[in-house]
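Visitor: Sharing a model that was predicted from the sequence below.
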Amino acid sequence: MAMSGVCGAALLRVLVLQLAWALVAGQVRYSVPEEAKAGTVVGRLAQDLGLEAGEPEARRLRLVSQGRRASVEVSGASGALVVSSRLDREELCGKSAPCSLRLEVLVERPLRVFHVELEVTDINDNAPVFPAARKNLSIAESSLPGSRFPLEGASDADVGANAQLSYSLSPSEHFALDLQKSNEQNTVPDLVLTKPLDRETMPIHHLVLTATDVGRPPLIGAMGLAITVLDANDNAPRFNQTLYEVQLPESTAEGTLVVRVNATDPDEGINSEMTYTVTNFLPLSGKDVITVNPRTGEILLTSALDFEEVNVFHFRIEAQDKGSPPLSGHCRVVMQVLDVNDNAPEVWVTSLSVPVPEDAAVGTVVALLSVSDRDSGANGRVRCTVWPQAPFGLVSTFAGSYSLVLRETLDRERVSEYDLEVRAEDGGAPPLRASRGLRVPVSDVNDNAPAFAQAVYTVLARENNAAGAELARLWARDPDEAGNGRVSYSVAEIGGGAAVSGVGWRPASSYVSVDAESGRLWALQPLDYEELQVLQFEVRAVDAGEPALCGNATVQLFVLDENDNAPVLLPPAGGGPGAGVAVSTASGAGSTELWAWATWGAPAGQVLAKIRAVDADSGYNAWLRYELWEPRGKGPFRVGLYSGEVSTTRALEEADGPRQRLVIVVRDHGEPARSATATLSVSLVEGAESALPAAGSGSLRAVLRSAEGGASAASASTATTNVWLVVAICVVSSLFLLAVVLYGAARWSPRSAVLSGPGPATFVCASEVGSWSYSQRQSRSLCVTDGPGKSDLMVFSPNFPPPPDSAGRDIQPEAPALLQTVSSVPFLPPSLSRFLPIPPSPLVPHCPSCLPAWQVLV
């Protein structure tokens, strides 16, 4: 029992290995008899291919036809190979044996191909057939016993044993049947005379020749023989050879002489004259291929030969004399057709899986191809290539079958469609070629994130812009197609926003919005420079792919000042000597009324009062100048253009009157300019009287004591003012000298101290602003009045990445002359210094529309 179990296990392993080897080889063989009924199961194909139950239908097991009707199909539910229509072996293969059909079976997910060889076996369904139902023979009565008379044999469309024929003759005392081998399979019946004939006793003999095949059940064919007994001519013609063998290339032209047969007759006269005829064609199509000259015996080619249809012809030549009765002789001719390379290869696309995703793995099967050539030998051996050679290639999977596979990775953004040509060439001389075109589109995969043209966008916008005004247009490029390349924009709240004076931190989305489709940047509300100077936020671009990819860009929005604030007059500082203030209202600009006292005889240049004003704007819009409107002409007073100090131009006299009314206009440099008006009433008093206002509600004695020291106090005030003027001049001169030194150091020092990188400056032109900008800014403050420092000039520098090690060798562009004026104009407030980490860089406007803004700055 143990030995029996071991033997059974070994036998099982052998069977499993054989099945695995058959599956690896990719070929399954079945056999089915012809004329099988539709629905007959040929084989359990799915089980033989190793598929589980339910897999044939899930994996779409199907049969691929190669141009010839296969008459079988794959059952979708069971995966069995069944007969679908009538199978006729003679129609499919003719006389060829065995009759094998090559089928291709496809299985998807994953895609595999199997080759099935289906052999259609012959059944005995064709009875022997004679060329004619009746044959007439004439035999001279002088014929000797043993004379032979060839008869035309029958043909059977079956093959093998079903086509092997045996002949029988109806009973006769004068004739018998003798079978002769014409080739290895066929026999030819000869009628043999066994007893001398006597025309006077029986002039005509009626016989029946029967042909029976050896099939099961055997089938029978019959031909009637009518034998007429003739008198006289007793010598039949004889050929010089009984067999003629000829070889002709299939390209032989029509009309070519195939062979010339020759027969002789020892009789004389008309009994020796012969005519040649051809009989017993095998196959019957040979009737249309040759013809014989009845007088000369020349056999001529009458139609084109085709090796692929028939490669050998058998027929008999009969020479019959003109005696009475005529006698005949016979010979056999075998004409063999030689193959010529006259058939080009044929290429079929049996399966095509398109489009191909651009992320398809190398080795992916794109198409299945079948190649064949009807020629034989070297003429039928085909070699296949694909052009262009990249990124696809051909892999031979079976004789005459190829797989088109992916050899390199694809990129739809570089090539979206491939036009391939599969070229086939046989081994003939000269070789014949064929080609088949394939179009392989590449489908898109979301492998590209949206990318902005710039990492940082700098946008300039003037304050007081209208809500809904377009500030800039951002655009991100995504080379993918359809939804993978459809980009939507949004403002990213993470890290975006601004610190607003008096409000605190506010998100960027409360100021700006971006159109999701077009990327247009809109202002949600009017911007106020006095509230917000810089707004930095991120714009995110997200595609519609799955999964979605995104890209970011930083937007730096600089608000440019508009002259929307008029100067505001401040009260006198510290209540100077003899000063007072009273505010009155007036239409238009604000108006302030001041008063002061001056002593008769005060020297020229004595400062009587100081007009103080501030402007909430910045830059030139906040740079104030003071003008004396009334009295016009040459008066005893003047106003400092930028200091606002009211001083005397000459010594005051009694002729000047007891009171002078001065109208002073404070005007900024904005466009258009805004102004405020101050009215200064100057009272001219004696030296003692000038001390009265200083005493307030004190006694007259106190006023008189103050009057005694009036002259010395005025002298001390004038001296103090002069000292401060000298100090201010020294400070301004020092600052100017320092600016010149710094400019020279920046000019001739190594360029890497200023230039941070080789990239170009990035800028965005806003629609409401003649745009120019750089992404970083510098500011300085210069105090020209007693009020707080103002920020008036905005200096931008290029936004470069951190410099590499070799950045010091780069050549810095030469700074324009504008840097020489930096110390002489107002600057930005210190509140913006956190945005300005590097020294000033050359100021170069990039947009022609920005020139007016530069003119204002300079």
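Guide: Cool, got the structure.
Visitor: contacts and neighbour counts: CA atoms only from here.
Guide: OK.
Visitor: show me where the stretch 201-350 of the chain has strands.
Guide: According to DSSP state E, counting those that start in this stretch, the stretch 201-350 of the chain carries its strands in the segments 204-213, 220-230, 238-239, 243-249, 257-260, 263-264, 274-282, 290-292, 298-301, 312-321, 328-338, 346-352.
Visitor: The second one packs against which elements?
Guide: I take that to be strand 220-230. Using 3 or more Cα pairs under 8 Å, 6 or more residues apart in numbering; DSSP states H and E, the elements in contact with strand 220-230 are strand 134-140, strand 204-213.
Visitor: just the angle between it and strand 134-140, please?
Guide: With axes from the mean of the first three to the mean of the last three Cα atoms, to 10 degrees applied, the angle from strand 220-230 to strand 134-140 works out at 30 degrees.
Visitor: quick check: angle from strand 220-230 to strand 204-213?
Guide: 160 degrees.
Visitor: Looks to me like Phe123 is in a helix.
Guide: I think there's a mix-up here, since residue 123 is Ile and not Phe. No - under DSSP: H, G, I helix; E, B strand; the rest coil, Ile123 falls outside any helix and is assigned coil.
Visitor: Second structure follows, compare the two:
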Amino acid sequence: MFLSPAGGPGSQPLLLWLLLLFAAWQAGSGQLRYSVPEEAKHGTFVGRIAQDLGLQLAELVPRLFRVASRGGADLLEVNLQNGILFVNSRMDREELCGRSAECSVHLEVLVERPLQVFHVEVEVRDINDNAPVFSAKEQKLTIFESRPLGTRIPLEGAWDADVGENGRLTYNLVSNEFFVLDVTSKKDKGKFPVLILHKVLDREETPELKLLLTATDGGKPEFTGSVLLLIAVLDANDNAPTCDSPVYEVKMLENAANHTLLMQLNASDADEGINKEMVFSFSSLVLPIVREKFLINERTGEIKVNNVIDFEEYSSFEIHVDVTDKGNPPMVGHCTILVEILDENDSSPEVLIKSLSIPVKEDAPLGTVIALISVSDRDSGPNGQVTCSLEPHVPFKLVSTYKNHYSLVLDSGLDRESVSGYDVVVRARDAGSPPRWASASVRVEVADVNDNAPQFAQAEYTVFVKENNAPGCHIFTVTAHDADAQENARVSYSLVERRVGGRALSSYVSVHGESGRVYALQPLDHEELEVLRVEVSARDAGAPPLGSNVTLQVFVLDENDNAPWLLARGSGGPAGAAVAASELVPRSAGAGHVVTKVRAVDLDAGYNAWLWFELQAAPAGGARCPFRVGLYTGEISTTRALDELDAPRQRLVVLVRDHGEPALTATATVLVSLVDGGQASPSWSRASVAAGASASASASASAGALGGASSLGDVNVYLGVAICAVSSLLVLTLLVWAAARWSSGAASEGACVSGPAAAAAAALVCSSAVGSWSCSQRRRQRVCSGEGPPKADLMAFSPSLPPCPMSDVNVADQFAELDHAGKVGYKVFTFKFFPNNFLCYFSNIYVTIF
């Protein structure tokens, strides 16, 4: 609507008030309305749509401002530079809306980021671009000369495609002396012209008349159309048939069956005889569509349906009927039947879905617009009123944006891992009786987002690898599963780097990034590293990536790759695979006299470190060899009393062998010199001194060396004190170690002692007449893997010789080291010593080895 001031200054306030009133009305209507004349040229200004919608010009392009019209026609377009709506292509109102009184183009304006939908209605105003048209250039009429004055002859009116004032017609008849023109109004059908006889005709004077009928529309400028009326004056019948009513109004339902009776005409003729007999027929003015849809019985005047009648095609018909008598010449009467077609609910709704945001991300916020839906129904009234619903129950809902326009929006959260897509069915139902249905479906795919981290089946795996493995061998495969899809589910693996014993973890193992296969880069050594803690990280390829970790506890299983180490006598340090020692034994020594003890350790574990001793070579004399070695103790003692026949110098070779497969050995050579009693210390003194020295070395600060002149009772006392002191120190050491283990935590990766010297530390050897026991601190070094303190193995054996006469010391239980392969990580000790003068009892001491 455009207003231009007309008048003086006093009209400006009125104009401003009208503009404000129009703006308020437009804002309250809920949509923008513009008006443009039809046939406007390309580029014709329609309105400042961006400004009216409250949008900034700078945000039109970034927010993907676009205009869509129903049907896909691009009649109107928006200039994104200035936000002006202009005419893009020719608009013919008659082509768009026919003869409808109102004609509008509905636009949907879409703006994204965030998505907004606006509805704009552009009225297409009619202009006078169509002239009135008659169905033929000439109309032939007949009239008898005997017809009385005032006789009315209906004429076919003109048709104008325009509406309103542009389609309102006026008729003008060329001036003549016989006829005048009258216009008859039809109910809701406009007007049609009628000729009225103004002067009696005389065929002999005027057998034929030619009159020009002109139709003029009400447009500016005016358009006209004309038809030539050829009127033939007949001489015959005086009375024409007459219908009961000149105009009939009839209503009928659409889709009536063929041969359904519409009505029966009733006409009369004042004449008699043959001039009274009548014939009914369609007038020449009847349109071809009427002849196609209806039949008339020329004798009875019955009008019946002849074809399918659809309200959506034609809502009314105008039937002109001629009633002609059989006189000579015949006379014709005229009547008109106005048929109004009543609508039935015979058209189903139509549903149109325009997809916008498919697929939809599973993390899309509630209210996200998925699609635009429009519905229509060709019926009218309640039969054309449509409501929409969704089937089945889906996480979406319909939001009405305008009449018969809806938005499909997200109503609840999505999870692609649960449901990857939805078949959304939109059902439309009209208000007819019975109602009619229609449906349309759209597949809404759910797009994946990276919301699931890779997951391992277990948080920790235990892996066993034999030491001395080949470099690059495969030791384990980790696998993580990601519930996402495509790139978000593509998992890569990597090693979580850390320091192990001063070295990088990546120098020990590596992880293949795609397969998750874990490889050992170098041979592993059980003596250096018993447990290797490897942490593997799994990351997906999403943005941002998600990940999780898994821990591999790699236990390095021991192999028999270390031969026994013999301990040097006196120093307690390692002496190598072979040692030689000299011992003095008095010839007065009896059976069971302890000559010396061969001490050895093995860096392996379990049975691989369980040693036994045997004589490999004996001195001459064969079965008369007076010496033997303890199978598990390594003590060399006499088997019988020495005599003068025994050689004064004897060479004993002791073979030390472990229990591995294959077994590894070491040899010790002991040179025994037999001397008289006054030249050597008693064997029990030597044994006591050895036991005292060994106990002192193991306890790090114990009692001093015992004198060689002590009595046998004193030896038992010192032996009991030493054993109890060592046992108490062991228990105290275990308690301190446990407290330090739990308090230090990760700090246990600190300083470590390595090297063969620390691995083969001094061993405590306690010997007596009834046997000996050995507490071997087999490994002193700490494995720098952060897995805990070093492992200590205690090996104790019962004597292999018959007990000495010393009855005040009893060994109740036999000590044995638990097999590492049987129960890794636990050692159980039971000490039961019952000397005559002391009681030492330690039972069920549990040591956890990490």
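Guide: Happy to help now that I have it. The structure displayed is predicted, hence computed values, not measured ones.
Visitor: can you list the helices and strands packed on strand 220-230 of the first structure in TSV and add distance to Gly670 of the first structure?
Guide: Converted to TSV, those look like this (distance: least, Cα to Cα, whole Å):
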stretch	distance to Gly670 of the first structure
strand 134-140	129
strand 204-213	123
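Visitor: mind checking which of the ones you listed is nearest Val703 of the first structure?
Guide: Val703 of the first structure lies closest, by Cα to Cα, to one member of those: strand 204-213, at 164.7 Å.
Visitor: Check which helices and strands the closest one is in contact with.
Guide: Using 3+ Cα pairs under 8 Å, 6+ apart, strand 204-213 of the first structure sits against strand 165-169, strand 220-230.
Visitor: residue ranges for the helices of the stretch 501-650 of the first structure, please.
Guide: Listed in chain order, the stretch 501-650 of the first structure contains no helices at all (DSSP state H, counting those that start in this stretch).
Visitor: on that earlier part again, just checking, which of the helices and strands packed on strand 220-230 of the first structure sits deepest inside the structure?
Guide: strand 204-213 (a mean of 19; mean count of other Cα atoms under 10 Å).
Visitor: distance from it to the second structure after superposition?
Guide: Superposed on the second structure, strand 204-213 of the first structure shows a mean distance of 1.8 Å to its aligned residues (mean Cα distance after the TM-score superposition for the first structure).
Visitor: what stretch of the second structure does that strand fall on?
Guide: Mapping strand 204-213 of the first structure onto the second structure (TM-score structural alignment) gives residues 208-217.
Visitor: Name the residues that touch that stretch?
Guide: 131-132, 158, 160, 165-174, 176, 222-233 (Cα atoms under 8 Å, 6 or more residues apart in numbering).
Visitor: Check stretch 723-738 of the second structure too.
Guide: Applying Cα under 8 Å, 6+ apart, the set of residues contacting stretch 723-738 of the second structure from outside is Ala695, Ala699, Cys766, Cys840, Val847.
Visitor: Next, report how far that stretch is displaced from the centre of its chain.
Guide: Computed by Cα atoms, centre = their mean, to the nearest Å, the separation of stretch 723-738 of the second structure from the middle of its chain amounts to 61 Å.
Visitor: now swap in stretch 490-503 of the second structure and tell me
Guide: With Cα atoms, centre = their mean as the basis, stretch 490-503 of the second structure stands 30 Å off its chain's centre.
Visitor: same question, stretch 36-51 of the second structure
Guide: Distance of stretch 36-51 of the second structure from its chain centroid, counting by Cα atoms, centre = their mean, is 46 Å.
Visitor: quick one on the thing from earlier: tabulate the helices and strands packed on strand 204-213 of the first structure in TSV, adding columns for mean neighbour count.
Guide: Below are those laid out as TSV (neighbours: other Cα atoms under 10 Å):
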stretch	mean neighbour count
strand 165-169	20
strand 220-230	19
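Visitor: May I ask which helix or strand encompasses Ala438 of the second structure?
Guide: If you go by DSSP states H and E, Ala438 of the second structure is part of strand 437-447.
Visitor: Residue range in the first structure corresponding to whichever helix or strand comes after that strand, please.
Guide: Sequence-wise, the next helix or strand downstream of strand 437-447 of the second structure (DSSP H and E) is strand 455-456. Using TM-score structural alignment, strand 455-456 of the second structure corresponds to residues 451-452 of the first structure.
Visitor: Nothing else from me, thank you.
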